[in-house]
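Undergrad: I would like the atomic coordinates for the input below:
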Amino acid sequence: MDGIVSTDDVMGGDPRLEGRRVSVRQIAELSG
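TA: Predicted coordinates for the structure are as follows:
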């Protein structure tokens, strides 16, 4: 859950759940 919160802070806190999932996936892939 912490990962999602930090992601929202970095992205700017988008209220879209789908957007969060996409950003989390992209960051996860980049982080490896």
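Undergrad: could you use CA atoms for every contact and neighbour count after this?
TA: Fine.
Undergrad: quick check: Gly19 vs Glu29, distance?
TA: Going from Gly19 to Glu29 by CA to CA, to the nearest Å gives 15 Å.
Undergrad: between the two, which one's more packed in?
TA: Gly19 (14 against 9; other CA atoms under 10 Å).
Undergrad: let's see this one next to it:
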Amino acid sequence: MNLLNNLNLPLLQFTIKLILILFIFSNINYF
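TA: Sure, this is the predicted structure:
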């Protein structure tokens, strides 16, 4: 279970960063 969390955390952080980047680019293109 601990190993799964260690593998899952970087993926979760990467997904959050990717969503934030897409959100920022969407706002830039909108304005």
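Undergrad: doesn't Thr7 make contact with Ser23 of the first structure?
TA: Yes: using CA atoms under 8 Å, Ser23 of the first structure is in contact with Thr7, at 7.2 Å.
Undergrad: what about Asp9 of the first structure, how many residues nearby?
TA: Using other CA under 10 Å, Asp9 of the first structure is surrounded by 10 other residues.
Undergrad: same check, this time on Ser6 of the first structure
TA: 13.
Undergrad: is it in a helix, a strand, or coil?
TA: For Ser6 of the first structure, the assignment made with DSSP: H, G, I helix; E, B strand; the rest coil gives helix.
Undergrad: ok, now how distant is it from Arg20 of the first structure?
TA: Using CA to CA, we find Ser6 of the first structure at a distance of 11 Å from Arg20 of the first structure.
Undergrad: just the helices in the first structure please.
TA: Here the first structure has its helices, by DSSP state H, at 2-11, 17-31.
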